[in-house]
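**Q** Sequence and predicted model, in that order:
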Amino acid sequence: MTIPVVPAAALAVPHGFLGRQGGVSEGIVAGLNVGLGSQDDRAAIAENRRRAVEAVLPGAALVTLHQVHSPDAIAVTAPYADDSRPHADAMATATPGVLLGILTADCAPVLLADRDAGVVGAAHAGWKGALGGVTDSVITAMEGLGARRDRIAAAVGPCIARASYEVDDAFFRRFCEANPENERFFLAGRAGHHQFDLEAYVGARLAAAGLGRVELLGQDTYANEAAYFSFRRATHHGEADYGRQISLIGIPA
């Protein structure tokens, strides 16, 4: 089965936002599950990762992180083993043949590129990392490799949409205390609850950082079960595990 690769018009380098279709995993993580933190068969995960790489930048070396919902970004100069993954949530590289991979299952994947400088970046922006500044961190990491923020284009990929993302008053207050203007990313819901627009928040952080172009894909991981894995949906269904999809960007060798 051909792996569907969703591109972003803003990014003029090899990249793609992948979903759950086209993989070999079975059961509740059926499809293209690439999550090493899942209970899935390791051989299936390895095959899914191989297929993902071949769909975006054949022959490249895949680099992923041990994601911890931090604001931390690293520079990648060479590939490393999966069991040596750094604890961080964003990365940048100027090394040809390296393919950066961000895993998500409702959080927002962000891919970035300064094509003129030959520098790319990728970030895992859940609410905690986004609020903490993970997108600012990856931009800074890219600048350290020669990128210029007014030339950087960014795309926010499939993530949980506002209609699917209910949060409580404490969550709402946390964002508004950080910046009163953040109230615009919430809609009132049932008593004591709000609907949060993670994608719009991440996009606004990228725009405020002075990037040259920001694109939002507008795809809801929670609502589209056939196309995407979703942690919140799996939780609501009482499932014991959940799959992760991958978003990829790299520089040809």
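**A** Nice, thanks for sending it over.
**Q** alpha carbons only for contacts and neighbour counts from here, please
**A** OK.
**Q** Pull the contacting residues for the spatially most central residue of the chain.
**A** Among the residues of the chain, the one closest to the centroid is Pro109, at 1.6 Å (C-alpha atoms, centre = their mean). By C-alpha atoms under 8 Å, 6 or more residues apart in numbering, the residues touching Pro109 are Ile102, Leu103, Ala122, Ala123, His124, Ala125, Val156, Gly157, Pro158, Cys159, Ser247.
**Q** Now render those residues as JSON lines, adding neighbour count.
**A** Converted to JSON lines, those look like this (neighbours: other C-alpha atoms under 10 Å):
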{"residue": "Ile102", "neighbour count": "28"}
{"residue": "Leu103", "neighbour count": "26"}
{"residue": "Ala122", "neighbour count": "31"}
{"residue": "Ala123", "neighbour count": "34"}
{"residue": "His124", "neighbour count": "33"}
{"residue": "Ala125", "neighbour count": "30"}
{"residue": "Val156", "neighbour count": "26"}
{"residue": "Gly157", "neighbour count": "27"}
{"residue": "Pro158", "neighbour count": "28"}
{"residue": "Cys159", "neighbour count": "28"}
{"residue": "Ser247", "neighbour count": "29"}
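**Q** before we move on, the earlier item: before we move on, which element is the residue nearest to the centre of the chain in?
**A** Assigned by DSSP states H and E, Pro109 belongs to strand 108-114.
**Q** Work out the gap between that strand and the centre of the chain.
**A** For strand 108-114, the gap between its own C-alpha mean and the chain's C-alpha mean amounts to 8 Å (C-alpha atoms, centre = their mean, to the nearest Å).
**Q** Relative to Ala78, which of the contacts of Pro109 is nearest.
**A** Minimum distance to Ala78 across the contacts of Pro109 is 15.4 Å, recorded for Ala122 (C-alpha to C-alpha).
**Q** which ones are touching the closest residue to Arg162 other than its chain neighbours?
**A** In space, and not counting its chain neighbours, Arg162 is closest to Asp197: 4.3 Å by C-alpha to C-alpha, 6 or more residues apart in numbering. The contact partners of Asp197, taken as C-alpha under 8 Å, 6+ apart, are Ala161, Arg162, Tyr165, Phe185, Phe186.
**Q** got another, please set it beside the one above:
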Amino acid sequence: MTAPEPFRARLLGAVPHGFLGRAGGVSTGLYAGLNCGIGSDDDAAKVAANRDAALAAVAPGACLLTPYQVHSADCVTLDAPFAERPRADALATATPGLALGVVTADCAPVLLADPVAGVVGAAHAGWKGALAGVTDATVAAMDALGAARERIVAAVGPCIARASYEVDAGFRARFLDDDAANERFFADGRAGHARFDLEGYVAHRLAAAGVVRVETLGLDTYADERRFFSYRRSTHRGEPGYGRQIAIIAVG
């Protein structure tokens, strides 16, 4: 197995972090590469080996913690490993030795840090969680741990890009009902449809929460099969399963 090579964000600098793709890993078939999804139908031992490899590439020696993701706006604050994964879509900590992770397969992984306060966060922002405020909740949890919003830096990792994300009129209406200004995140498509900029929307929500420095990696999970897993791509092909990539951050 070749060692995974994380995508890193310039703004996060020396904070231990990485957005992993498919590269490296021991999974095969539909899950070929670094599938880190516990909830997938991949062999559990292979998933465990992949997660170990991903952690070693980002924060060797740390304890990797990932939530049981449910497309919510909930963020859980941690100061020790948990015995059972919480049903939530974001984690925050100021405790050294804990590595926070989220898995995605088109949704947006968001990693956040206040390096001065030693506080980090990780969020899984699908459209439901993003609209409900999962990034707002993560920033608030970090704030409660001593982070300053003006010092927090954030990065939005590989996710489905607008060019690949066709949605129907009902989807668009949810966002416009929340805020008419969200129109700017949609581009007209075929009749009754539009294309949604998830990455741009998540970056906007971070900025609205007071995070003034946000980096977007601009990597499309749907279009780049060689490097990323994609739920929508697998669905369009009628495949019975799909892998998940992981994003990890730890206190430096």
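**A** Looks like it arrived, so ask away. Remember, predicted model here, so these are calculated numbers, not experimental data.
**Q** before we move on, back to that, please state the offset of the helix or strand following the strand holding Pro109 of the first structure from the chain centre?
**A** For strand 108-114 of the first structure, the following helix or strand on the C-terminal side (DSSP H and E) is strand 119-125. Offset of strand 119-125 of the first structure from its chain centre (C-alpha atoms, centre = their mean): 8 Å.
**Q** Could you do stretch 44-58 of the second structure as well?
**A** Centre to centre, stretch against its chain (C-alpha atoms, centre = their mean), the figure for stretch 44-58 of the second structure is 17 Å.
**Q** Going by neighbour count, which residues in it are buried?
**A** Lys46, Val47, Ala48, Ala49, Asn50, Arg51, Asp52, Ala53, Ala54, Leu55, Ala57, Val58 (16 or more other C-alpha atoms under 10 Å).
**Q** mind listing the helices for the stretch 51-200 of the second structure?
**A** Here the stretch 51-200 of the second structure has its helices, by DSSP state H, counting those that start in this stretch, at 127-132, 134-144, 169-178, 198-208.
**Q** Where in the first structure does the third one align, residue-wise?
**A** Spelled out, that is helix 169-178 of the second structure. Taking TM-score structural alignment as the measure, the first structure aligns residues 169-178 with helix 169-178 of the second structure.
**Q** Check the offset of that stretch from the chain's centre.
**A** With C-alpha atoms, centre = their mean, you get 23 Å for stretch 169-178 of the first structure.
**Q** Also stretch 96-116 of the first structure?
**A** How far stretch 96-116 of the first structure lies from its chain's middle: 7 Å, per C-alpha atoms, centre = their mean.
**Q** Now do that stretch: distance from first to last residue.
**A** Start and end residues of stretch 96-116 of the first structure are separated by 14 Å (C-alpha to C-alpha, to the nearest Å).
**Q** Where does it end up in the second structure?
**A** Counting by TM-score structural alignment, stretch 96-116 of the first structure sits on residues 96-116 of the second structure.
**Q** Go through that stretch and flag the buried ones.
**A** Going by neighbour count (16+ other C-alpha under 10 Å), the buried part of stretch 96-116 of the second structure is 97-115.
**Q** Likewise for stretch 190-199 of the first structure?
**A** In stretch 190-199 of the first structure, the ones that count as buried by 16+ other C-alpha under 10 Å are His193, His194, Gln195, Phe196, Asp197, Leu198, Glu199.
**Q** Out of those residues, the closest to Ala12 of the first structure would be?
**A** Distances from these to Ala12 of the first structure were compared by C-alpha to C-alpha; the smallest belongs to Glu199, at 21.3 Å.
**Q** Surely that closest one is in contact with His124?
**A** No - Glu199 of the first structure is beyond contact range of His124, at 12.0 Å (criterion: C-alpha atoms under 8 Å).
**Q** who touches both of these two?
**A** Common neighbours of Glu199 of the first structure and His124 (C-alpha under 8 Å, 6+ apart) are Ala108.
**Q** Distance of the equivalent of Arg51 of the first structure over in the second structure relative to Arg85 of the second structure?
**A** When the second structure is aligned by TM-score structural alignment, Arg51 of the first structure is paired with Ala53. In this view, Ala53 of the second structure and Arg85 of the second structure are 20 Å apart by C-alpha to C-alpha.
**Q** Likewise for His236 of the second structure?
**A** 30 Å.
**Q** neighbour count winner among those two?
**A** Arg85 (12 against 8; other C-alpha atoms under 10 Å).
**Q** Wait, that one touches Thr66, no?
**A** Yes - the pair formed by Arg85 of the second structure and Thr66 meets the contact definition of C-alpha under 8 Å, at 6.9 Å.
**Q** on that earlier part again, list which of the contacts of Asp197 of the first structure are still in contact in the second structure.
**A** Retained in the second structure by both residues aligned by TM-score structural alignment, their matches' C-alpha atoms under 8 Å are the following of the contacts of Asp197 of the first structure: Ala161, Arg162, Tyr165, Phe185, Phe186.
**Q** In strands only, show me those residues.
**A** Under the assignment DSSP state E, these contribute Phe186 to strands.
**Q** Turn the kept ones among the contacts of Asp197 of the first structure into TSV, including distance to Ser38 of the first structure and neighbour count.
**A** Converted to TSV, these look like this (distance: C-alpha to C-alpha, whole Å; neighbours: other C-alpha atoms under 10 Å):
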residue	distance to Ser38 of the first structure	neighbour count
Ala161	23	23
Arg162	26	19
Tyr165	23	18
Phe185	31	19
Phe186	31	22
